[in-house]
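S.K.: Fold the following and give me the result.
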Amino acid sequence: MGAEGICITGIGLVTPAGQDLVSTWRTLCAGRSLAATDPALTGLPVDFSCRVKELQVEQEVGPQRARRTDRFTHLALAAARRAVLDAELEAHRWNGERVGIILGVGSNSLETYPTEFRRLTDGKPTAVSPWAVTRSVPSTVAADLAIELGAHGPVFTVSTACASGATALGLARDLLRAGTCDIVLAGGSESGRAQMTATCFAQIRALSRRRDRPHLACRPFDLDRDGFVLGEGAAILVLERATHARRRSKAPRALLRGFATTSDAYSHAAPHPDGMGAERALRAALADAGCGLRDVDHINAHAASTPLGDAAEAAMLRRLFDGTTPPVTATKSVIGHALGASAAIEAAVTVQALQHQAVPPTANLETQDPGVELDVVTTELRRVPMNVAVSTSFGFGGSNAVLVLSTP
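M.R.: Next up is the predicted model:
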């Protein structure tokens, strides 16, 4: 093993599959997509999504903050509180100067801007909300968590498109290794259910068009895949050095052993067809962890259900593992694509896979693409003895990020 392992001592999840770790895992293990018609997207070419239901926003964040912040902040605050509780920490009682927060956000929130722009174009600049900027810029979510939790160390957001959550976790790992912080809350939060977001992704034909059967729309690695389903959610992981966790007698859920990120430097939206940038990231992350390819027991794939993306990732994995890949799953098949939050959610799910020694199934894989020569878990939960698991994440602009996680 390489450098001292970074412990994951707490996880907070808010996803379409549940508002905590246990319910999210249970729903994922059922292997059925949660995509459904979304009232927020009525009238659009693609009018369905995977959404977080029954989140009591005012109870979670308070009435005033609920009015002054957008949904990606609501989701992050809820997840952060769950993560701190799971880690058996007490915010404001810790040494806040040694606590950092790094969150991945794919873009600024597009909930607020259409309303405010409409007021401006209607000739009513004084009607524009004074909170329009602070509620929507990406840095808002990290700042709100810092205010809520009394974190006075490094606090910022990162944006590497759909790899943002993994990038945040990797940078948090670096802060801990450098001794800059004792505790870092890291992960991602995003809601893709704004009408502008849905319209933009539909215009570039990234979304599935199965409006008549949305629950069958997201089908990673399937021969008939035609795009992803928008989702939302947040995952916050509490990271500490092993020595720090031991001092407070907190057993870790898992270790973050390796991380690497690369760029395709190829296209704004399409992955490089040979997946060489993704392969470099995976090789580098394993080297960082002190692991080899034969040590990998499970892969949580990016697998967004796009024709080009799935093909490039599958070809890369087959080539790298010489045709004998470990069991693969695709979390987005059940809960959709939460954009900048997706990588953090999938990291949390991978931790659960390690803890339960089981791989949840991929939904809607009816006819596996002949070009996808992978051992994709389908139909039901598969029990798999495992010590090391990999979570892969790729984003627009050619961002590749890979996390290597292991049992403690």
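
S.K.: make it CA atoms for all contacts and neighbour counts henceforth
M.R.: Fine.

S.K.: quick one: the strands in the stretch 201-350 of the chain?
M.R.: Using DSSP state E, counting those that start in this stretch, the strands of the stretch 201-350 of the chain run over residues 232-241, 254-263, 298-300, 328-329.

S.K.: wait, which of those is closest to C291?
M.R.: strand 254-263 (8.7 Å; Cα to Cα).

S.K.: Show me what that closest one is packed up against.
M.R.: Contacts defined by 3 or more Cα pairs under 8 Å, 6 or more residues apart in numbering; DSSP states H and E place strand 254-263 against strand 6-14, helix 164-178, helix 276-289, helix 342-356, strand 399-406.

S.K.: Compile those into JSON lines and extend it with columns for distance to P385 and mean neighbour count.
M.R.: Output for the helices and strands packed on strand 254-263, formatted as JSON lines (distance: least, Cα to Cα, whole Å; neighbours: other Cα atoms under 10 Å):
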{"stretch": "strand 6-14", "distance to P385": "20", "mean neighbour count": "28"}
{"stretch": "helix 164-178", "distance to P385": "24", "mean neighbour count": "25"}
{"stretch": "helix 276-289", "distance to P385": "19", "mean neighbour count": "22"}
{"stretch": "helix 342-356", "distance to P385": "8", "mean neighbour count": "26"}
{"stretch": "strand 399-406", "distance to P385": "12", "mean neighbour count": "29"}
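
S.K.: want to put them side by side, so please do this one too:
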Amino acid sequence: MRRVVITGLGALTPLGLSSQSSWDAVIDSKSGISEITDDVLRVSDLPVRIGGLVKNADKAEGWPKGSERRMDRFMQLAIAAASQAVVDSGIHSLSEDEKQDISVCVGSGIGGIATVEQGALTLENEGYRRISPFFVPASIINLAAGHIALNFGFKGPNICYSTACSSGAHAIGEAYLSIKNGQTQISVSGGSESCMCRLGIAGFFAARALSVRNSDPQKASRPWDRGRDGFVMSEGAGFLILEELEHAKKRGAKIYAEICGYGATADAHHITAPDPEGKGAYEAMKLCCESARINTDEISYINAHGTSTPLGDKVEILAIKRLFNDDAKRIAISSTKSSIGHLLGAAGSVEAIFSIYSIYNSVLPPTLNLDDPDEGFDLDFVPHISREMDVNIAMSNSFGFGGTNASLLFKKYK
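M.R.: Here you go, the predicted model:
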């Protein structure tokens, strides 16, 4: 049985320009949510004027300099985060023959929506001759993976997944299966998203998904709290290097944790609303445990999807209680979206990184703003401050529009 381990991490989030700085800020109970001002993006006429922006992103390690005309921001974020993970793992130094066996798996829910928005305005106001020849390659999702492969010469499978807010998790899960099944040795996998544009904000507001707590941005993302009114949209990217264990050991790689389970299901219920009983989420978590051949009583931490939406928060907890039964009250559960907001297609990969760090550092990230838990939310949500605790196995959940569900399991490497 081939085992798969994590040998590199990279991220850009509203809290930091690396995975480590983002983790440090989360553990310190900081919030990356802020007011959006018109000098950054014209929002004064919109009902939502808060979000999680990656500040000074062009100063991050791995940022593709001078790429503004050639690619959408979600691609730039992806390239930077993936580059950090690649360098962290050392796989950029492998031989050309070994790079034939490195895949790139990228998830993004929407891709280059800001580029599409700008292109439509240009066409309408200035005519077709003013459309950039880079318009299509700058906006399509698979070019994020294409640029990463081009930059490092990785010639294995080059694949993108677009499954709404579970895109990053599905990319990791499918990469895990490809290594476990012997199709590849290494994968650069994760997610990236940047929908912080007028069209993105207006669209999600129209879907009744966003918080309108404009007067208090850092309190707006409040999973499981009675005062929650929707999620806070953010941007960012997170990437992991997945590697077959014996290959990693042979080259002396640093190992953060082992990925040991993956479950994916569909609600088949509604285009945006989750199944009201959480059936799909339950099945994804159940499959995840079965694929890892572990019992639920072995799991000590869940990094929940926990978006801060009234219905979404409720059904995930229903699913957790159904799967874990009386043991649910023993497990620590937190939502790091309370700190960084909802990164949409990048949420699953960034939250996977936080789950891995919780194992590697024996610390649980907190759930911010949980001042008044709503009815039925009587579990251990690690409120307000981080907690030191030995974590052997952690689960990370991601669910999305269309009723798509993904669960990942990570465990301490031994």
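
S.K.: Could you save the helices and strands packed on strand 254-263 of the first structure as a markdown table and add columns showing distance to R318 of the first structure?
M.R.: Converted to a markdown table, those look like this (distance: least, Cα to Cα, whole Å):
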| stretch | distance to R318 of the first structure |
| --- | --- |
| strand 6-14 | 29 |
| helix 164-178 | 22 |
| helix 276-289 | 11 |
| helix 342-356 | 20 |
| strand 399-406 | 16 |
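
S.K.: Give me the neighbour count for the equivalent of C260 of the second structure over in the first structure.
M.R.: Using TM-score structural alignment, the partner of C260 of the second structure in the first structure is R257. R257 of the first structure is flanked by 29 other residues according to other Cα atoms under 10 Å.

S.K.: quick one: R257 of the first structure and I8 touch, right?
M.R.: No: using Cα atoms under 8 Å, R257 of the first structure makes no contact with I8, being 10.3 Å away.

S.K.: would you list every one of the helices in the stretch 101-250 of the first structure?
M.R.: Using DSSP state H, counting those that start in this stretch, the helices of the stretch 101-250 of the first structure run over 113-121, 139-149, 164-178, 195-203, 242-247.

S.K.: So which of those is nearest L34 of the first structure?
M.R.: helix 195-203 (17.2 Å).

S.K.: report the angle between the axes of that closest one and helix 113-121?
M.R.: Helix 195-203 of the first structure and helix 113-121 are oriented at 110 degrees to each other (axes from the mean of the first three to the mean of the last three Cα atoms, to 10 degrees).

S.K.: mean distance, helix 195-203 of the first structure to its aligned residues in the second structure?
M.R.: Superposed on the second structure, helix 195-203 of the first structure shows a mean distance to its aligned partners of 0.7 Å (mean Cα distance after the TM-score superposition for the first structure).

S.K.: Now that helix: buried residues?
M.R.: For helix 195-203 of the first structure, a neighbour-count test (16 or more other Cα atoms under 10 Å) marks 195-199, 201-202 as buried.

S.K.: residue range for that helix in the second structure?
M.R.: Alignment note (TM-score structural alignment): helix 195-203 of the first structure is matched to residues 198-206 of the second structure.

S.K.: Contacts for that stretch, please.
M.R.: 41-43, 46-48, 113-114, 117, 195, 210, 233 (Cα atoms under 8 Å, 6 or more residues apart in numbering).

S.K.: now stretch 287-301 of the first structure
M.R.: With Cα under 8 Å, 6+ apart as the test, stretch 287-301 of the first structure has contacts from 1-3, 257-260, 286, 321, 326-331, 346, 350, 359, 384-393, 404.

S.K.: Now which of those residues would you call buried?
M.R.: In those, the ones that pass as buried (16+ other Cα under 10 Å) are 257-260, 286, 326-331, 346, 350, 359, 384, 386-393, 404.

S.K.: I figured A319 of the second structure hits P276, correct?
M.R.: No: A319 of the second structure is beyond contact range of P276, at 9.9 Å (criterion: Cα under 8 Å).

S.K.: Point to the residue nearest the middle of the first structure.
M.R.: In the first structure, the residue lying closest to the centroid (Cα atoms, centre = their mean) is S342, at 2.2 Å.

S.K.: Please list all residues in contact with the equivalent of that one over in the second structure.
M.R.: Aligned counterpart of S342 of the first structure in the second structure: A347 (TM-score structural alignment). Counting by Cα under 8 Å, 6+ apart, A347 of the second structure touches 165-166, 168-169, 191, 237, 398.
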